[in-house]
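Participant: need a structure here:
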Amino acid sequence: MRIPLFWFDRVGKKDKDSLGTELAEFVSTITDPLLITIVTLLVILKSISMTFKEATFWFLLVMGISIVPTALYIFRGMKKGVIHDWFISERKERYKVLLVGMLSLLVLNLILLGLSAPSLLLVFGQTAFLLGLFLSLTTLFWKVSFHSSFFTFFCASLVGLFGMKLAWLFIFLPLVGWARTKLKKHTWGQVIVGALMSLLITWLVFKMYNYVGI
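Facilitator: From the prediction side, this is the model:
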């Protein structure tokens, strides 16, 4: 078993096509949905007025409840051979992963509410839950791009927090889409629908909490 995180681990002569494939793998790696979720969480925590100790507590809480269980489930599935790659390219392999993720996010949101977490953490948790719900429902019949969905979540969150001055981040979205289609993991339709629904969900939750940068 080899997790496809090491995009540069190749031998032999590189032609133009292999270089394009390597670039697509690199882009897919750095925009990995779990990694992007962690980065989004860090940005949100940074924007909240709190001590380092408080930020560390919330970071570990969110990581431990929502992100780590999903990552461990994927690792376990790969070890057993029921999941073939880290990005869960096969649609039917996504069902149980999404179920684990949704249960984890449900528990996270209940705990955040119970602990009276800062509103931005509630925004993060509820947006992630609704995005996960959308992906879970569409996965029953279609394989929407997780990469484009979570990258859009990241970009829209930053625009929501800091305003339209960061809207330029969206120019990288076509690159993410190209990478996923280049590797034949998705069609452009699956990339675009994932991005648009993610943008809508993020906008609705941010609007509900009166973060109107978007």
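
Participant: CA only for contacts and neighbour counts going forward, please
Facilitator: Fine.

Participant: hey, where'd the strands end up in this structure?
Facilitator: With DSSP state E, there are no strands along the chain.

Participant: ranges for the helices of it?
Facilitator: In the chain, the segments counted as helices under DSSP state H are 16-30, 33-47, 52-62, 68-80, 94-114, 119-139, 146-162, 173-182, 188-208.

Participant: Let's see this one next, to set against the first:
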Amino acid sequence: MTSATPQAEPRPARLITDRLEPKNWIIFVTLLMGWHADRFAGIGWGLFAAVFTGVIPILFIKFGERRGYWGDRHVRRRQDRMYVIPGIMVSVVVGLALMYSLGAPSEVTALVVAMLVSLVVVLAITAVWKVSLHTAVPAGAIATLALAYGPWLLLLSPALPVIGWSRVKLRDHTLGQVIAGTLLGAVIGGGAFALLR
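Facilitator: Have a look, this model is predicted:
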């Protein structure tokens, strides 16, 4: 699927895609899960998790973007994701190993394991099709937060169709791909967290 040229991009869709990108959701969910697990000490663990699940991956993506390995930080081409996702998984596995060895709270480690499980599933699907990580990540974040804090966190759910709209409007995904991403994040990410917490 071809992307719209920058001149043709609708500004609201671009702003939504950029402001509500996966990295921001990852930092949001790790901090909130850390707080739920162990208050201020837990926030420290949330920050630790965010470094390996959000910060290092985005630095890796930006490094590849600058070198011309892939087009932009959203890694639009499916074939590029076959290299980017395993790179992200390495960072997540290293972070997870450190968290286990240092005694991180179980809720925070369960969240990171759920992220890793979701990445494995996304990588398998990416071999044949491109699902939306822009909807998968927030769907997983909302599902895990609702399990931890209660169903009132589902009030964040209206963000999902808004993000999905932006991805379709920018012609980065089809409607089917954003729906598949949403279901994958909620079911796989939320389900793995529910089993592991």
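
Participant: re the thing from before, as a markdown table, the helices of the first structure with mean neighbour count and distance to F87 of the first structure would be great.
Facilitator: Below are those laid out as a markdown table (neighbours: other C-alpha atoms under 10 Å; distance: least, C-alpha to C-alpha, whole Å):
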| stretch | mean neighbour count | distance to F87 of the first structure |
| --- | --- | --- |
| helix 16-30 | 16 | 9 |
| helix 33-47 | 17 | 8 |
| helix 52-62 | 14 | 21 |
| helix 68-80 | 16 | 9 |
| helix 94-114 | 18 | 9 |
| helix 119-139 | 20 | 14 |
| helix 146-162 | 24 | 9 |
| helix 173-182 | 20 | 11 |
| helix 188-208 | 19 | 14 |
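
Participant: would you list these in CSV and tack on distance to R10 of the first structure?
Facilitator: Putting those into CSV (distance: least, C-alpha to C-alpha, whole Å) gives the following:
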stretch, distance to R10 of the first structure
helix 16-30, 9
helix 33-47, 23
helix 52-62, 35
helix 68-80, 21
helix 94-114, 28
helix 119-139, 32
helix 146-162, 23
helix 173-182, 18
helix 188-208, 27
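
Participant: so who does the aligned partner of N109 of the first structure in the second structure touch?
Facilitator: Correspondence of N109 of the first structure to the second structure, assessed by TM-score structural alignment: L96. L96 of the second structure is in contact with A49, T109, V112, V113, counting by C-alpha atoms under 8 Å, 6 or more residues apart in numbering.

Participant: cool, and M33 of the second structure?
Facilitator: G42, I43, G46, E107, V108, L111, L145, A148.

Participant: now S136 of the first structure
Facilitator: Y95, L98, L99.

Participant: Could you do A186 of the second structure as well?
Facilitator: Counting by C-alpha under 8 Å, 6+ apart, A186 of the second structure has contacts A136, A139, G140, A141, I142, A143.

Participant: Kindly provide the distance from it to R81 of the second structure.
Facilitator: Look at A186 of the second structure and R81 of the second structure: by C-alpha to C-alpha, to the nearest Å, they are 21 Å apart.

Participant: Without its sequence neighbours, what residue ends up closest to I43 of the second structure?
Facilitator: G34 (4.6 Å; C-alpha to C-alpha, 6 or more residues apart in numbering).

Participant: Tell me which residue of the first structure matches up with that neighbour.
Facilitator: Using TM-score structural alignment, G34 of the second structure lines up with L45 in the first structure.

Participant: can I assume its match is in contact with F57?
Facilitator: No: counting by C-alpha atoms under 8 Å, F57 is not a contact partner of L45 of the first structure; they are 10.5 Å apart.

Participant: on that earlier part again, and the match of G34 of the second structure, what is it in contact with?
Facilitator: L45 of the first structure makes contact with A55, F59, L121, according to C-alpha under 8 Å, 6+ apart.

Participant: which residues does the residue nearest the centre of the second structure contact?
Facilitator: With distances taken as C-alpha atoms, centre = their mean, the second structure has V137 as the residue nearest its mean C-alpha position (3.3 Å). By C-alpha under 8 Å, 6+ apart, the residues touching V137 of the second structure are P22, W25, I26, T182, G185.

Participant: What lines up with G191 of the second structure in the first structure?
Facilitator: Checking TM-score structural alignment: G191 of the second structure goes with L204.

Participant: what do you get for V168 of the second structure?
Facilitator: In the first structure, V168 of the second structure lands on T181 (TM-score structural alignment).

Participant: Can you verify my assumption that that match contacts I192?
Facilitator: No: between T181 of the first structure and I192 there is no contact under C-alpha under 8 Å: 11.3 Å.

Participant: follow-up on the earlier one: let me know the closest of the contacts of S136 of the first structure to L166 of the first structure.
Facilitator: Closest approach between those and L166 of the first structure, by C-alpha to C-alpha: L98, at 30.0 Å.

Participant: And I61 of the second structure, what's its match in the first structure?
Facilitator: Match for I61 of the second structure (TM-score structural alignment): I74.

Participant: Next, work out how far apart its match and H147 of the first structure are.
Facilitator: 16 Å.

Participant: What separation is there between the closest residue to I67 of the first structure other than its chain neighbours and M50 of the first structure?
Facilitator: Among residues not flanking I67 of the first structure along the chain, L34 sits closest, at 7.0 Å (C-alpha to C-alpha, 6+ apart). Per C-alpha to C-alpha, L34 of the first structure is found 24 Å from M50 of the first structure.
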